[in-house]
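Chemist: quick one, fold the following:
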Amino acid sequence: MSFWMSVLPELPPRAALDGGAEADVCIVGAGYTGLWTAYYLALADPALRIVVLEAETAGFGASGRNGGWCSALFPKSVGALDRMFGRDAALALNAAMESTVDEVGRVATAEGIDCDWAKGGTVVLARTGAQLARARADVAEAAEFGLDLVLLSAAEARARVGATEVLGGTYTPHCAAIQPAKLARGLAEACERRGVRIYERSPVTRLAAGRAETPSGTVRAPIVVRATEGFTPRLPGFRRSIAPLYSLMIATEPLPAEFWAAAGLARRETFADFRHMIIYGQRTADDRLAFGGRGAPYHYGSTIDPAFDREPRVFAELRRALGELFPALGDVPVAATWGGPLGVARDWMASVGLDPATGLAWAGGYVGDGVATTNLAGRTLADLITRTGSDLVRLPWVGHRSPRWEPEPLRWLGVNASLRLMGSADSAEARSGRTARRAALMSRMLGG
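Modeler: Prediction:
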């Protein structure tokens, strides 16, 4: 269980599927993607019979474990999208992502979901010369496309995030800090109020055109939506569709006012820095630091296991990195540790789509940037399923098909080599202050 879930009142699980069921739309997965899809479908056509099947409980996966960044980040940069699809398509997808951040906040307010929403934007710190060069490059690319990303001086960055060794940074307003489990739970309840049936403890063992099979029965529906993200490799036939990479987190106890007077984050800005081995953090509504990052290994055969949620080495490194950023923490202990898998497509490109010939729909591959992207996916799937000719269904990620990941052991070797390259590139840049050449090789290996 994540920290986010652990602080909520315990609820009994919903009933499991018992026997067969008929539906107009069957959604596999009660995370954000599945729940947003069900929510917007129920709004679009209250007569639809919508069934959601969940292997555990609603929000059990990444939706209840993430860093709580409801941001306009997309796995591919606008520059990469421009090269893939053209400038107009890239800008349209970016604009859709920016408006989606506000859409999540709007729905939370409308549905009475208290998810600790605070739209303070994101600060990404530059703490070495190489990181500052990347910050300037990001701002230059943003300016080319007219995006809301500004370069911060060292003083401006420190005024927002009182971290050490800050040389500068970037700021975008398009992010809100949230309590992700509160959003997942509230969204599930909002779906049920609109007649959506959610079955928990109902793992899907086989997904095919017109049906989703579980050990206790089969749901038959003309439309079946795969919304399984990092858990996708567990489905027969999908082992190489998505690679599950683990992201781990820690949280402190609530910190005193004197700490925050120096640490800043007064508007609950989410924060990171420009290192290659991704880190991310937020100031929670109850004044904790919640902090996470990559670094956990990829497991052979895309294996997923609850034991992989806990990597003491990574937790220790996260605590060390947090103390390096904020030395005033002193010996404040870690109050909670948790983690879980996220989904990565081979070309680092999230996608959403519906095959009209089979009725099979999908969304995923968010690479950890799914809190807002899932909402856009849910609205898009609802429009595709109801055949609404909206602008959303014309965005460039719709219908995109990512190549499959390499077979093992190539997948295991490549992904873990990339993780090691990220760590070594950061170490080299910390020593020299110059951009590590191996970072370019890493980018090519990851397909980013």
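
Chemist: going forward, measure contacts between C-alpha atoms and count neighbours the same way
Modeler: Fine.

Chemist: for the nearest residue to residue 351 once chain neighbours are set aside, give me its contacts.
Modeler: Nearest non-adjacent residue to residue 351, counting by CA to CA, 6 or more residues apart in numbering: residue 397, 5.0 Å away. Applying CA atoms under 8 Å, 6 or more residues apart in numbering, we find residue 397 in contact with 349, 350, 351, 352.

Chemist: now do residue 297
Modeler: 245, 246, 416, 419.

Chemist: of those residues, which is the most crowded?
Modeler: The most crowded member of these, judged by other CA atoms under 10 Å, is residue 246 (25 neighbours).

Chemist: check which element follows the helix or strand containing that residue along the chain.
Modeler: Assigned by DSSP states H and E, residue 246 belongs to strand 243-252. Sequence-wise, the next helix or strand downstream of strand 243-252 (DSSP H and E) is helix 257-263.

Chemist: check which helices and strands the helix or strand that that next one is followed by is in contact with.
Modeler: Heading C-terminal from helix 257-263, the first helix or strand you meet, by DSSP H and E, is strand 270-273. Packing partners of strand 270-273 (3 or more CA pairs under 8 Å, 6 or more residues apart in numbering; DSSP states H and E): strand 122-126, strand 175-177, strand 279-283.

Chemist: please compute how far strand 270-273 lies from its chain's middle.
Modeler: 15 Å (CA atoms, centre = their mean, to the nearest Å).

Chemist: please give the structure of this sequence too, so both can be compared:
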Amino acid sequence: MWHATAGDDWAPRAPLRGDLDVDVAIVGAGLTGLWTAHYLAEADPALRIAVLEAEVAGYGASGRNGGWCSALFPASLDTLAGLHRPDGRRHGRAAALAQHAAMRASVDEVARAAAGEGIDAQLAKGGTIDLARSPAQLARARTEVEHARAWGRGDDDLRLLDRAGAEAVVRASGTVGATYTPDCAALHPARLVRGLARAVERRGVRVHERTPVTAIAPGRCETPYGVVRADVVVRATEGYTPRLPGHERDVVPVYSLVIATEPLPEAVWEEIGLARRETFSDHRHLVVYGQRTADGRLVFGGRGAPYHLGSAIRPGHDRDPRVHARLLATLHEMFPVLGRGAGVRVTHAWGGALGIPRDWCASVGLDRASGLAWAGGYVGDGVATANLAGRTLRDLVLGHETALTALPWVGHRSPRWEPEPLRWLGINAGLRAMTAADAEESLTRRPSLVARAVAPLLG
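Modeler: Alright, predicted model coming up:
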């Protein structure tokens, strides 16, 4: 749906034609790669920058996600505080809070930078409401807010809503409360990434599409059409990283699937709410997410698709009729108005792979000895995080020590995933466990024992 409504014909740019020498080569024309190119070109217009993309800009997660530009980071504040500095000391509380503040600021920076480049990403900063629709979910919501308070985060960051407060935002069945944060904007991801590709070209960046990189090494990227030599090579490949030799176990590609309705009548929206285009979810274990689009559709997605043996990524995996049917059933259960009469028509169903590191902690960094840089492992929270990565890589590449380069995720190295078939067994068992945990809570009305048992294994 995002691709169809991006106002773009998606015609591929010219591939690489022969060897090329540049200062910075960026592998991947998603948000990470393009934000990196944008901020580098803005800081030093003399830099020679090339972006190499196997498909077209925005083909992957950047152009097909749920459209949340949020301050969510996949690792907790406790995890960030426990990460080690280069000297071996732990980063600690202040550094973890600095990372959280940087994520909050990144939501506004995406809006500012997009507007500055004339990109209409149909952005609306309405925040996120995370519903509690059972006693067990309400207990998790309260625990989340208590944890935030223990870290000094106030109501302006995260607050607990009672039933009336939640229903003033969105009216979903069974609601007993919610958490709310203002730090999220609903947007049109394909408009953002396609507009950003055009913006970096205006700044002199070369974008070569249909140019798969087959290997990365210090000072070079190999492609079927030539070798790109560069002082710095940035790997911005997220869920597609396992396709690169030597990186097969750095992250695993896990599929998230999405549906979109036809534009809904205003009378239906009056029953549902989301008047400020708040993004929404609930506190179930198996993640779901939704938003009201600028043209009045309801976009709703979630996990539940299986991990494919050998980190396989194929177009056929983008659609799973059983998962898409479950998403529609969940949407009807949450908002019964959608199923009344003939029901609301689903016009689009799709999916895509996101990258998950073994410790569920995103990272960004530059090995100065080799000139190899990287960013990714966003676990589905990548729209704003990719922007923070782009600004951080700018500072690292230019050799500037800044507040961004001191954040805990900078230089972090996640452990590698287990070899197959162990990771196939473990990941799919985890997905099934989360489904079972939600079923358990619907029966017992108490927090799931299954979820408590497997939580340490799932980040």
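
Chemist: superposed, what's their TM-score?
Modeler: TM-score for the superposed chains, counting by TM-score structural alignment, normalised by the length of the first structure: 0.98, backed by 445 aligned residues with a CA RMSD of 0.8 Å.

Chemist: among the contacts of residue 397 of the first structure, which ones are buried?
Modeler: The neighbour count (16 or more other CA atoms under 10 Å) marks 349, 350, 351, 352 as buried among those.

Chemist: next step: the residues you listed restricted to strands.
Modeler: If you go by DSSP state E, these have 351, 352 in strands.

Chemist: for the buried ones among the contacts of residue 397 of the first structure, which one is nearest residue 24 of the first structure?
Modeler: residue 352 (19.2 Å; CA to CA).

Chemist: tell me the spacing between that closest one and residue 383 of the first structure.
Modeler: 11 Å (CA to CA, to the nearest Å).

Chemist: counterpart of residue 247 of the second structure over in the first structure?
Modeler: Residue 247 of the second structure maps onto residue 238 in the first structure, with residues paired by TM-score structural alignment.

Chemist: residue 224 of the second structure now?
Modeler: So, by TM-score structural alignment, residue 224 of the second structure is matched to residue 215.

Chemist: equivalent analysis for residue 286 of the second structure, please.
Modeler: Under the alignment by TM-score structural alignment, residue 286 of the second structure pairs with residue 277 in the first structure.

Chemist: apart from its chain neighbours, what residue comes closest to that match?
Modeler: Excluding its sequence neighbours, the residue lying closest to residue 277 of the first structure (CA to CA, 6+ apart) is residue 422, at 5.4 Å.

Chemist: burial measure for that neighbour, as a count.
Modeler: 24.

Chemist: so who does it touch?
Modeler: Contacts for residue 422 of the first structure (CA under 8 Å, 6+ apart) come out as 276, 277, 439, 442.

Chemist: redo the residues you listed as JSON lines? Include neighbour count.
Modeler: Below are these laid out as JSON lines (neighbours: other CA atoms under 10 Å):
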{"residue": "276", "neighbour count": "20"}
{"residue": "277", "neighbour count": "17"}
{"residue": "439", "neighbour count": "18"}
{"residue": "442", "neighbour count": "21"}
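
Chemist: so which of these persist in the second structure?
Modeler: Retained in the second structure: 276, 277, 439, out of the contacts of residue 422 of the first structure (criterion both residues aligned by TM-score structural alignment, their matches' CA atoms under 8 Å).

Chemist: got the contact list for residue 287 of the first structure?
Modeler: Residue 287 of the first structure sits next to 254, 255, 256 when contact means CA under 8 Å, 6+ apart.

Chemist: residue 97 of the first structure -> the second structure?
Modeler: By TM-score structural alignment, residue 97 of the first structure lines up with residue 103.

Chemist: its match and residue 384 touch, don't they?
Modeler: Yes: if you go by CA atoms under 8 Å, residue 103 of the second structure and residue 384 touch, sitting 7.1 Å apart.

Chemist: of these two, who's got more company?
Modeler: Under the criterion of other CA under 10 Å, the comparison of residue 103 of the second structure against residue 384 puts residue 384 first, with 29 against 21.

Chemist: what range in the first structure does the helix or strand harbouring that one sit on?
Modeler: If you go by DSSP H and E, residue 384 of the second structure is part of helix 382-398. Alignment of helix 382-398 of the second structure against the first structure: residues 370-386, by TM-score structural alignment.

Chemist: tell me the buried residues in that stretch?
Modeler: In stretch 370-386 of the first structure, counting by 16+ other CA under 10 Å, buried: 370-385.

Chemist: quick one: which of those residues is nearest residue 148 of the first structure?
Modeler: Once CA to CA is applied, the member of those that ends up nearest residue 148 of the first structure is residue 372, at 17.3 Å.

Chemist: residues in contact with the closest one?
Modeler: 70, 71, 72, 97, 100, 101, 104.

Chemist: can you rerun that using 6 Å?
Modeler: With contact set as CA atoms under 6 Å, 6 or more residues apart in numbering, residue 372 of the first structure has these partners: 70, 71, 101.
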